[in-house]
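# Sharing a sequence plus its predicted fold:
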Amino acid sequence: MKRTLPALLVGALLLTLDGAPPPAVAVPPVPGAAAQAAAAPRGPHRPHQGQQRAAHHGAPPRCSRSAGPYQQQVERHLRRVADGRQSAGDCKAIRGFQRAHHITPANGFAGRVTAAVVRLLRAQRNPNKAGRCPVRARRVACVDLSRQLMWVQRGRRVVLAPVAIRSGRSALGTRTGTYRVYLRVRNHTSTLYNTPMPFAQFFDRGEALHGVYGDIYESPGSHGCVNLQWMDAERLWDVLKKGDTVYVWGRRTGV
């Protein structure tokens, strides 16, 4: 059975660089209500990074002179010239975006967390614009592996706005297809990996939608499950029911 990696960092106290994470600092998981507070997203359903202390007694990080791997996507969202090259103006605009969305370090580097926030913001108005998720009378949990997003819709109405996810890593990718929620366990622990899986909703041979106590950006992927931030998983628990459809499509690439 596939399960997530053990969480090493807690909610909003994550020391993760946008693009090139340093070694994680292990801390014990936060149980119950404390975890909910620690993992609560800043603002409506968007990914977040915790505060990271800058070197030199709190001095702000230097503006990156390098273009990040998602430079063009971020430039396009910020209505800059999408040439994929970093300029002083680009860095200033990206830093402003990072500060507004609590992404640290706010150094203007267009890394994977910044790109994830851009994807999530762009999906808020009409996540199913491309029509990839089936429209049905019952609830459908739409899992888009390409954008690393999920939402729930009933008919054409979105009943749970898009949230960020972490799907399976390259060697253990989340399987695509149409499934149904067949088991729900509010406080589950993986017997294979001894890993907490809060708000687990199983849909395919051990693969589940579930929360994590750490940061969904801290690793290259799960063991096949669809990971959500703790708070998002709790909200999903209140929306989905046993027998609801889970539709998974796309392919995780470089996110």
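Noted; the coordinates are in hand. Numbering: from 1, shown residues only.

# switch to C-alpha atoms for all contacts and neighbour counts from now on
Will do.

# quick one, strands of this structure?
Taking DSSP state E as the test, the strands found in the chain are 139-144, 149-154, 157-166, 177-180, 183-189, 196-204, 207-212, 226-229, 245-249.

# Among the ones you listed, show me which one is buried the most.
strand 226-229 (a mean of 29; mean count of other C-alpha atoms under 10 Å).

# just the helices in this protein please.
32-39, 55-58, 71-77, 88-100, 112-123, 230-239 (DSSP state H).

# what about the strands of the chain, which gets the closest to residue 131?
strand 139-144 (10.8 Å; C-alpha to C-alpha).

# And the closest one, what does it pack against?
For strand 139-144, the contact count by 3 or more C-alpha pairs under 8 Å, 6 or more residues apart in numbering; DSSP states H and E identifies strand 149-154, strand 245-249 as packing neighbours.

# In JSON lines, list those strands along with distance to residue 167.
Below are the helices and strands packed on strand 139-144 laid out as JSON lines (distance: least, C-alpha to C-alpha, whole Å):
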{"stretch": "strand 149-154", "distance to residue 167": "9"}
{"stretch": "strand 245-249", "distance to residue 167": "10"}
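
# Please identify which of these is closest to residue 160.
strand 149-154 (4.9 Å).

# looking at it, residue 164 is touching residue 231, isn't it?
No: at 11.4 Å, residue 164 does not count as touching residue 231 under the criterion of C-alpha atoms under 8 Å.

# Save the helices of the chain as TSV, and put in mean neighbour count and distance to residue 246 too.
Below are the helices of the chain laid out as TSV (neighbours: other C-alpha atoms under 10 Å; distance: least, C-alpha to C-alpha, whole Å):
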stretch	mean neighbour count	distance to residue 246
helix 32-39	16	24
helix 55-58	8	45
helix 71-77	20	28
helix 88-100	18	32
helix 112-123	21	19
helix 230-239	20	12
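
# before we move on, the earlier item: just send the strands of the chain back as TSV, with distance to residue 131 too.
Below are the strands of the chain laid out as TSV (distance: least, C-alpha to C-alpha, whole Å):
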stretch	distance to residue 131
strand 139-144	11
strand 149-154	12
strand 157-166	13
strand 177-180	15
strand 183-189	28
strand 196-204	22
strand 207-212	22
strand 226-229	21
strand 245-249	12
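
# for those strands, which one sits closest to residue 40?
Residue 40 lies closest, by C-alpha to C-alpha, to one member of those: strand 226-229, at 8.0 Å.

# what's next to that closest one, contact-wise?
Contact with strand 226-229 is made by 4, 39-40, 163-168, 174, 207-216, as judged by C-alpha atoms under 8 Å, 6 or more residues apart in numbering.

# this is the comparison structure:
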Amino acid sequence: MMSAIGCTAQATEAASSASPSASASPTASHASASPSPSTSPSRSTAAPARPTERPLMARGSSSAQVRELQARLKQLGHFSPSPTGYYGSVTAAAVRAFQAKHGLTASGTVTKATWSKLRSLTKQPTHAAMYPATSRPVAELDQRCLTGRVLCISKTSRTLSWVVDGKVLKSMDVRFGSQYTPTREGTFKVNSKSRHHVSTIYHTAMPYAMFFSGGQAVHYSADFAARGYAGASHGCVNVRDLNGISALFDQVRIGDKVVVYW
């Protein structure tokens, strides 16, 4: 900046010394003293860039606010699964559909404008709407689940029920292995627990893992939370309710029964 100002001043002085004196031609002297357009300091006319608005929620987010988002989108028919609290591809697609319908930029991320519009069109969701026990009807309990402390898991209803002395205390949706890596059926026991487990075979996170048969375990799955039944596990019992599996992990003891049945 200093060199540009210095160059402009030098050019003006040179023009003044080369022109007639002020007494001979005042008009000419006035003209020569004015800097030419080519030597005037440059001024930027571009407007300053506006900072990019930081989204309130986006893919990868996991929170109670995401549950509220999903419950509100569900009220308008844009989100069909039960709220999970995880912002994955299904949630992003629902947000894009909402934005496109209401003249907002269809980015798939929740901005202040999107959140304000959604809230204006929906009611505050109840706790039950945000934290449903399961999106699927809970299966009739297998006879093996009626005594003791049991993780009772039905492949038909795709639900897990935490049962103590025949009473269902908690239920949640689950997903199983594919036909190439099926989840084994039978009666087992929880033989180990690992809160922050990572698979040594697939190198994927398996939070709140409760192992019951070799490498097969009941555990939280971010993929299940994001994509639902579009995917499958490698044989484990996937849970998509993070709060639910976290609480269940603290209640289940080593030696508790696990029953997997059709």
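Received the coordinates, thanks. Quantities reported herein were computed from a predicted structural model and do not represent experimental measurements.

# Need the TM-score between these chains.
The TM-score (TM-score structural alignment, normalised by the length of structure 1) is 0.53; 159 aligned residues with a C-alpha RMSD of 3.3 Å.

# on that earlier part again, select, out of the helices and strands packed on strand 139-144 of structure 1, the one closest to residue 183 of structure 1.
Using C-alpha to C-alpha, these put strand 245-249 closest to residue 183 of structure 1, at 12.4 Å.

# average offset between the closest one and structure 2?
Once superposed with structure 2, the aligned residues differ from strand 245-249 of structure 1 by a mean of 0.3 Å; criterion: mean C-alpha distance after the TM-score superposition for structure 1.

# right, and the helices and strands packed on strand 139-144 of structure 1 - which one's nearest residue 89 of structure 1?
strand 149-154 (29.5 Å).

# related to what we said a few turns ago, is it possible to export the helices of structure 1 to a markdown table including distance to residue 201 of structure 1?
Shown next, in a markdown table, are those (distance: least, C-alpha to C-alpha, whole Å):
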| stretch | distance to residue 201 of structure 1 |
| --- | --- |
| helix 32-39 | 18 |
| helix 55-58 | 42 |
| helix 71-77 | 33 |
| helix 88-100 | 32 |
| helix 112-123 | 22 |
| helix 230-239 | 8 |
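
# Contact partners for the aligned partner of residue 101 of structure 2 in structure 1?
Aligning on TM-score structural alignment places residue 101 of structure 2 opposite residue 59 in structure 1. Going by C-alpha under 8 Å, 6+ apart, residue 59 of structure 1 touches no other residue.

# Okay, residue 59 of structure 1 and residue 184 of structure 1: tell me how far apart.
Distance, residue 59 of structure 1 to residue 184 of structure 1, using C-alpha to C-alpha, to the nearest Å: 47 Å.

# Repeat that for residue 205 of structure 1.
Distance of residue 205 of structure 1 to residue 184 of structure 1, computed by C-alpha to C-alpha: 13 Å.

# Once you drop chain neighbours, what's closest to residue 150 of structure 2?
residue 257 (4.7 Å; C-alpha to C-alpha, 6 or more residues apart in numbering).

# check contacts around the aligned residue in structure 1 for residue 220 of structure 2.
Counting by TM-score structural alignment, residue 220 of structure 2 lines up with residue 211 in structure 1. Contacts for residue 211 of structure 1 were tallied using C-alpha under 8 Å, 6+ apart; they are 197-200, 227-234.

# how about 7 Å then?
Neighbouring residues of residue 211 of structure 1 by C-alpha atoms under 7 Å, 6 or more residues apart in numbering: 197-199, 227-230, 233.

# Nearest to residue 241 of structure 1, out of those: which one, please.
After measuring the contacts of residue 211 of structure 1 against residue 241 of structure 1 - C-alpha to C-alpha - the closest member comes out as residue 199, at 11.8 Å.

# That closest one: what's it in contact with?
Counting by C-alpha under 7 Å, 6+ apart, the residues that residue 199 of structure 1 touches are 185-187, 210-211, 233-234, 237.

# how does it look with 6 Å?
Residue 199 of structure 1 sits next to 186, 210 when contact means C-alpha atoms under 6 Å, 6 or more residues apart in numbering.

# And for residue 151 of structure 1?
141-142, 160-162.

# Between the residues you listed, which sits nearest residue 116 of structure 1?
Using C-alpha to C-alpha, the contacts of residue 151 of structure 1 come closest to residue 116 of structure 1 at residue 162, 11.8 Å.

# quick one: terminal-to-terminal distance for stretch 248-260 of structure 2?
End-to-end distance for stretch 248-260 of structure 2: 17 Å, by C-alpha to C-alpha.

# From residue 181 of structure 1, how far off is residue 41 of structure 1?
Residue 41 of structure 1 is 25 Å from residue 181 of structure 1, by C-alpha to C-alpha.

# Distance of the residue nearest to residue 33 of structure 2 when sequence neighbours are not counted relative to residue 94 of structure 2?
Leaving aside its chain neighbours, residue 33 of structure 2 sits nearest to residue 16 (5.6 Å; criterion: C-alpha to C-alpha, 6+ apart). Counting by C-alpha to C-alpha, the gap from residue 16 of structure 2 to residue 94 of structure 2 is 70 Å.

# And for residue 157 of structure 2?
Remark: distance between residue 157 of structure 2 and residue 94 of structure 2 (C-alpha to C-alpha) = 26 Å.

# Please say which of these two ends up with more neighbours.
The neighbour count for residue 157 of structure 2 versus residue 94, taken as other C-alpha atoms under 10 Å, is higher for residue 94 (19 against 15).

# picking that back up, please identify which of the helices and strands packed on strand 139-144 of structure 1 is closest to residue 72 of structure 1.
Comparing those by C-alpha to C-alpha, strand 149-154 comes nearest, at 19.9 Å.

# Just give me the mean distance for the closest one relative to structure 2.
Looks like 0.8 Å for strand 149-154 of structure 1 (mean C-alpha distance after the TM-score superposition for structure 1).
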